[in-house]
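Asks: next comes the sequence, and after it the predicted model I'd like to discuss.
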Amino acid sequence: MTAASDELVRLHAENGVATVTLNQPERRNSLSMALLEALSEVLEQIAGDGNVRVVVLAAAGKVFCAGHDLREMRKQFDSHDFQLRLFRQCSKVMQQIVNLPKPVIARVAGVATAAGCQLVASCDLAVAEKGARFATPGVNIGLFCSTPMVALSRNVSRKHAMEMLLTGELIDAARAEQIGLINRAVEPEALDETVYGMATTIAAKSGHTLKIGKEAFYKQLEMPLAHAYDYTANVMAENMQANDAREGISAFLDKRDPDWQHK
């Protein structure tokens, strides 16, 4: 599964890992309507591909993603309908990432600002090079980062999220790791090794189990404690009926490698 290099979003899959690359470096990979629609289509394609177990979200060029395309937005200043469609399309893509039945790892090189920072926060895991920078700078241009706030506030504490949203200032990768926006900040030469090492480790697991776990993780977060335990008890009981759970437990007890069937 490979998309052409002139696509807005490139797609390459190998050994259970799909790499999705934002491919508009000359536009700082800004999230225009066209790019958002292309990204949505690729995510939908991946969702139905049983050979893909992990997704890496990357970007071409020196900027991961500069957020929305402000030039496109300015051309549509007087169209409330366009602005609403744009933000709804962006929200759809972010929810597709969260609801995708495969873990998504952000590979961040360069700057991720506004909706680009939202993109990082929406991924399940994120690894950035130490030179990466992050911000939600909408407040600086009179457009508060309200939709990026949804993903940001679900990944870092309230005060850290509010500091980013109210000041609009850039933070470095070390700070992003400290507050939980990313998992790791690594040297640039170690970025791919770290990202794909993580992806390979995850891809070696049962795809069915990963799907169950990711879905349950996000659902239980929104529940009161007692409801979360009741829900996850049912999830685990159901999970026990899966072929891969029976195979995994048997393989562990028999001291052998499991033979996943991904079901």
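Replies: Yes, it's here. Numbering: from 1, shown residues only.
Asks: going by C-alpha atoms from here, please, whenever you check contacts or count neighbours.
Replies: Will do.
Asks: tell me where the longest helix sits in this protein.
Replies: If you go by DSSP state H, the chain has its longest helix at helix 80-99.
Asks: just checking, what packs against that helix?
Replies: Here helix 80-99 touches helix 33-47, helix 115-122, going by 3 or more CA pairs under 8 Å, 6 or more residues apart in numbering; DSSP states H and E.
Asks: now do the next helix or strand after the longest one against helix 80-99, angle only.
Replies: Spelled out, it's helix 33-47. The helix or strand immediately downstream of helix 33-47 is strand 54-59, counting by DSSP states H and E. For strand 54-59 against helix 80-99, the angle by axes from the mean of the first three to the mean of the last three CA atoms, to 10 degrees is 140 degrees.
Asks: next one for the comparison:
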Amino acid sequence: MTGERVRVEAAEGTARVELARPEARNAVDLPMCLQLRAAFEELDADDSVRVVLLAAQGPVFCAGADLKERTGKDAAWVRRRRMASFAAYAAIEACRRPVVALLQGAVVGSGGEITLAADFALAADDVTFRFPEPHWGTVGATQRLQRAIGKRRAKELLFTNRPLGAREAHELGIVSRLVPAAELAAAGHETAARIAGAPPSAIALTKRAVDLGAETDLDRGIRIEMAAIEQNLADGGWRDGVERFRDRARTAPTTEEDA
């Protein structure tokens, strides 16, 4: 592995992971895959981290896979390379800490996979998406994309390689919130601060319950939530929330909605 492809900084409970290959429009190559996986596995094990911002250097979030690195490689190498990318996306998705993607410029192919592996995304209002894998003669983005926007819409984007603008990406749910490009960093910082201010155990259990519940029906989902509630009660962390709620009530009448 040569060169720094991923940069990680952490302070006051917030980690910032940056795709750090701006000279190549942050195209994803094998070293980046390996470094992304390692970074998120380390952050997952770091109890001082409460939230992760996933961003990129330069004007483009990610221009997709670096197809140039496949020149002269055989099918076995390409297969291993794809498995490395799947492992990187899985490490992002499996991180116990909330992962918020901050998007600007073009988000293409593998960039979309990285985005969809995060818990949600904030984006500059000039962001654009494309999912061109079939037009590159390969296969990709067939699973997370359809789970995010539905099978038929995913097929249309994959089959046509049609650019997806910021507003439509927001309407489809790929992006949770749009902000002016100049305000993206501030919006990310504000969002991270709100998440980091919540009890970390409750956030982790909530993330796990939502993720597991999405894989099953409502009845089993309620059981998953009840298991999370029982774990939360056993940990005792819920008492901190009750104390904060009581302290607020001393100064002004409040409800759970105001917390």
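Replies: Received, thanks. Given the structure is predicted, the values throughout are model-derived calculations rather than measurements.
Asks: where does the TM-score land?
Replies: The TM-score (TM-score structural alignment, normalised by the length of the second structure) is 0.91; 248 aligned residues with a CA RMSD of 1.6 Å.
Asks: can you map out the helices along the stretch 101-250 of the second structure?
Replies: For the stretch 101-250 of the second structure, applying DSSP state H, counting those that start in this stretch gives helices covering 110-117, 144-149, 151-160, 166-172, 184-196, 200-213, 218-235, 238-251.
Asks: closest to residue 81 of the first structure out of the helices and strands packed on helix 80-99 of the first structure?
Replies: With CA to CA as the criterion, residue 81 of the first structure lies closest to helix 33-47 of those, at 12.9 Å.
Asks: in the second structure, what range does the closest one match?
Replies: Here helix 33-47 of the first structure aligns to the second structure at residues 30-44, judged by TM-score structural alignment.
Asks: show me what the matching stretch is in contact with.
Replies: 1-3, 5-6, 8, 15, 17, 19, 49, 81, 84-85, 87-89, 91-92, 95-97 (CA atoms under 8 Å, 6 or more residues apart in numbering).
Asks: quick one: buried residues of it?
Replies: By neighbour count on 16 or more other CA atoms under 10 Å, the buried set for stretch 30-44 of the second structure is 30-41, 43-44.
Asks: try stretch 204-211 of the second structure
Replies: Of the residues in stretch 204-211 of the second structure, 204-209 count as buried by neighbour count, 16+ other CA under 10 Å.
Asks: how about stretch 91-101 of the first structure?
Replies: Of the residues in stretch 91-101 of the first structure, 91, 93-94, 96-98, 100-101 count as buried by neighbour count, 16+ other CA under 10 Å.
Asks: before we move on, the earlier item: now for the helices of the stretch 101-250 of the second structure, which one comes closest to residue 73 of the second structure?
Replies: Going by CA to CA, the one of the helices of the stretch 101-250 of the second structure nearest residue 73 of the second structure is helix 110-117, 19.5 Å.
Asks: could you tell me where that closest one falls in the first structure?
Replies: The aligned range for helix 110-117 of the second structure is 115-122, by TM-score structural alignment.
Asks: residue 83 of the second structure and residue 29 of the second structure, how far apart?
Replies: Using CA to CA, to the nearest Å, residue 83 of the second structure is found at 12 Å from residue 29 of the second structure.
Asks: compare those two (neighbour count), which wins?
Replies: Ranked by neighbour count (other CA atoms under 10 Å), residue 83 of the second structure and residue 29 place residue 29 first, with 22 against 14.
Asks: OK, contacts around the nearest residue to that one once chain neighbours are set aside?
Replies: For residue 29 of the second structure, ignoring the flanking residues on the chain, the nearest one in space by CA to CA, 6 or more residues apart in numbering is residue 66 at 5.3 Å. Residue 66 of the second structure makes contacts with 27-29, as judged by CA under 8 Å, 6+ apart.
Asks: returning to that earlier point: average separation of the match of helix 110-117 of the second structure from the aligned part of the second structure, please.
Replies: Average distance, stretch 115-122 of the first structure versus aligned residues of the second structure after superposition (mean CA distance after the TM-score superposition for the first structure): 0.9 Å.
Asks: trace residue 133 of the first structure over to the second structure, please.
Replies: Using TM-score structural alignment, the equivalent of residue 133 of the first structure in the second structure is residue 128.
Asks: gap between that match and residue 164 of the second structure?
Replies: Residue 128 of the second structure is 6 Å from residue 164 of the second structure, where distance means CA to CA.
Asks: thanks again, I'm all set now.
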